[in-house]
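Asker: Fold the following.
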Amino acid sequence: MTLPEFLLPVIALAAGLGVLLWLLLAGPDQARVRAVQNLQRGHTPAQDRPRHQQGHLSVARVIDSPERRGRLERALAKAGFPGGWTVDQLLSIKVLGTLLSAVLFFLLWMSSRSSLVLLLGAALTVGVFFLPDLLLLNAFQKRREQVDLELADTLDQMSIAVQAGLGFDAAMLRVARNGTGVLARELVRTMQDIQVGQSRRNAYEDLAERTGSIPLRRFIRTVIQAEAYGIPLADVLNAQAGELRVARRQRAERKAMEIPVKVVFPLIICILPVVFIVILGPAAISIMENLFGAL
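Answerer: Reported below is the predicted structural model:
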């Protein structure tokens, strides 16, 4: 391969990676921020949007649709909007990343004419298209696990606050403001939804939908039923906190029991061959020396 043919894919890759890095680090959607700031004083015309946001939207329209936009909005909400990502940025990353990968591997295929490069390029191009979805799924799973770990302690604090005389909403707000984790931020958002006029039932159900935590969903259903039938919430909080502590301990024990099974394959692949070499290596060398010395 000559030097110009080698530099062309490299230059294309560097330019594409620069664009993708800029999209990832561009920060929150300025159009959305401007819209929130102008809710009390009027509407911002479309031509007043920043130029880079207009670029995001024009690129995102290639694969944009109401269904895909709604799905990505829900995925971003469940993942906690990592890195200030927006739907327009994700759609732009999908389009530009896929085009960049396709062009790069097409140039490599033109230089080598190999079917392996073509198949590998097609597979990686498809992988680049779905990479933002996988990143969001990974962030959502980690966030859900964090919520599960924080739920028992949060319910204990809410139970103490309710027994001290606070109402359920006041106890939730106090615990949320004093907390620093993922669940505390979600509780603050839930209380804000209630304060702006959303019903308590819908706000609680939105909380369960955003976090995706099964224990939290069960707790919310219990709270809704307790409010409907007039059951004291202090007793509900105590019972739910005790069950969650038992479930957390059982989950830790289950993970501890899974460790020996997970260690088997690294042990067989990485450690046992080295042990065999150390133990049998000198014996094999002595056997080879005696055998060839006798011959």
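
Asker: from here on, contacts and neighbour counts on C-alpha atoms
Answerer: Fine.

Asker: what sits against the residue positioned nearest the centre of the chain?
Answerer: The structure's the chain has its C-alpha centroid closest to residue 139; by Cα atoms, centre = their mean the separation is 1.3 Å. The neighbours of residue 139, taking Cα atoms under 8 Å, 6 or more residues apart in numbering as the test, are 79-80, 82.

Asker: Which helix or strand contains it?
Answerer: Per DSSP states H and E, residue 139 falls inside helix 115-163.

Asker: out of the contacts of residue 139, who's nearest residue 260?
Answerer: Residue 260 lies nearest to residue 79 out of the contacts of residue 139, by Cα to Cα, at 31.3 Å.

Asker: distance of residue 17 from residue 92?
Answerer: Distance of residue 17 to residue 92, given as Cα to Cα, to the nearest Å: 13 Å.

Asker: neighbour count winner among these two?
Answerer: Neighbour comparison, residue 17 and residue 92: the larger count goes to residue 92, with 25 against 15 (by other Cα atoms under 10 Å).

Asker: Quick check: buried residues in whichever helix or strand the more buried one is part of?
Answerer: Of the helices and strands defined by DSSP H and E, residue 92 is found in helix 87-112. For helix 87-112, a neighbour-count test (16 or more other Cα atoms under 10 Å) marks 87-98, 100-109 as buried.

Asker: Could you also give me the structure for this second sequence? I'd like to compare it with the first:
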Amino acid sequence: MWLGLSLFLLMLWVVMLCAGLLWPIVWHSKQGTKSSSWVSAWWRYWRHVCQPLLGWRHRQRLARLLVHVGQSSVPVEQIFAYQCGAFLASFFLCLMAWWGWGGKWLSGVPWSLGLASAMYWYPVSVLQRKIRRQQQQMQREFPFMLDLLTLSLEAGMGIQSALQLCVAQLPSHQLRSHLQLTLDDLRTGLNRDQAFMRFAQRVALDEAHAFVAALQQSFELGGSLGPLLRQQAHQRRQERFLRAEKKALEAPVKMLLPLVVCIFPCTFLVIGYPLFFQLWQNL
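Answerer: Sure, this is the predicted structure:
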């Protein structure tokens, strides 16, 4: 009886596995799309399944992160499919590992849910870390960009020509790509205020908002941009120096834990072992 039941369950599992592998390809053929392999078919089908679960608040948050990271062409549904896949895979793997170690299913569910929740937010945390690294790089390059703009405007160039020079000379790829998008907005006929406001929203830095505010004030009042941008470049350079000084002051505090845990015990062992060995011989 048990042998027949086991064979039936095994056959049922094989049938479900084959159906699961073939159904996305059949679904794509019904949709009229071509897939290069069953993996790409599975991935597209998985995105289609996860798409109704994506709320509008989470959609806006992911879209804003993709804009800040410079990957606005990436579909939001793709990142959400990564999140759902990471959640399910980590949940079932943790549950199977818990059961393999001899634990009960129900007792392993909370741990599996905790790990799955952490893995669900892992793609978002990767995007946030990438944004922070890019913002730090753009903060270092921002004074150089302001200097280039100041020299170009004082030499008689227009704002678009000055931005084009910055795009050609800036070493930072991310800041250069944001300026290129601003140039594309201006060339398509978008208003200058709206184009620079989009630049500030994409960069998401206080320096960018101050730069855009100075540009808008100059456009409205008709003043000269050169001295104002030169002053901003000097201020941004001072802020960069203060950030570097702050990190230098934080270094001894961060080195305290490795000193106490790793270096001090080895030092005490090297100094104290000969004394302990000599006392042991005398006793």
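
Asker: List the contacts of the nearest residue to residue 209 of structure 1 once chain neighbours are set aside.
Answerer: Nearest in space to residue 209 of structure 1, with sequence neighbours left out and distances taken as Cα to Cα, 6 or more residues apart in numbering, is residue 78 at 7.6 Å. Applying Cα under 8 Å, 6+ apart, one finds that residue 78 of structure 1 lies in contact with 140, 209-212.

Asker: neighbour-wise, which of the contacts of residue 139 of structure 1 leads?
Answerer: Most neighbours among the contacts of residue 139 of structure 1, by other Cα under 10 Å: residue 79, with 22 neighbours.

Asker: and residue 129 of structure 2, how far is that from residue 65 of structure 2?
Answerer: Where residue 65 of structure 2 is concerned, residue 129 of structure 2 sits at a distance of 11 Å (Cα to Cα).

Asker: again with residue 230 of structure 2
Answerer: Here the criterion is Cα to Cα. By it, residue 230 of structure 2 lies 31 Å from residue 65 of structure 2.

Asker: returning to that earlier point: what lines up against the residue nearest to the centre of structure 1 once you look at structure 2?
Answerer: In structure 2, the residue matched to residue 139 of structure 1 (TM-score structural alignment) is residue 130.

Asker: show me where structure 2 has helices.
Answerer: Secondary structure of structure 2 (DSSP state H): helices located at 2-31, 38-50, 56-69, 76-100, 105-120, 122-154, 159-169, 173-187, 192-203, 206-221, 225-258, 264-282.

Asker: if I look at the counterpart of the residue nearest to residue 209 of structure 1 in structure 2, how far off is residue 214 of structure 2?
Answerer: Counting by TM-score structural alignment, residue 78 of structure 1 lines up with residue 68 in structure 2. Distance of residue 68 of structure 2 to residue 214 of structure 2, given as Cα to Cα: 22 Å.

Asker: Then residue 195 of structure 2?
Answerer: Residue 195 of structure 2 is 14 Å from residue 214 of structure 2, where distance means Cα to Cα.

Asker: ok, the two, which is more surrounded?
Answerer: For residue 195 of structure 2 versus residue 214, neighbours defined as other Cα under 10 Å are more numerous around residue 195 (19 against 16).

Asker: What's the match for the more buried one in structure 1?
Answerer: Looks like residue 195 of structure 2 aligns to residue 203 there (TM-score structural alignment).

Asker: show me what contacts the spatially closest residue to its match that is not a sequence neighbour?
Answerer: For residue 203 of structure 1, the nearest residue in space outside its immediate sequence neighbours is residue 190; the separation is 5.7 Å by Cα to Cα, 6+ apart. When contacts are counted by Cα under 8 Å, 6+ apart, residue 190 of structure 1 touches 203-204, 206-207.
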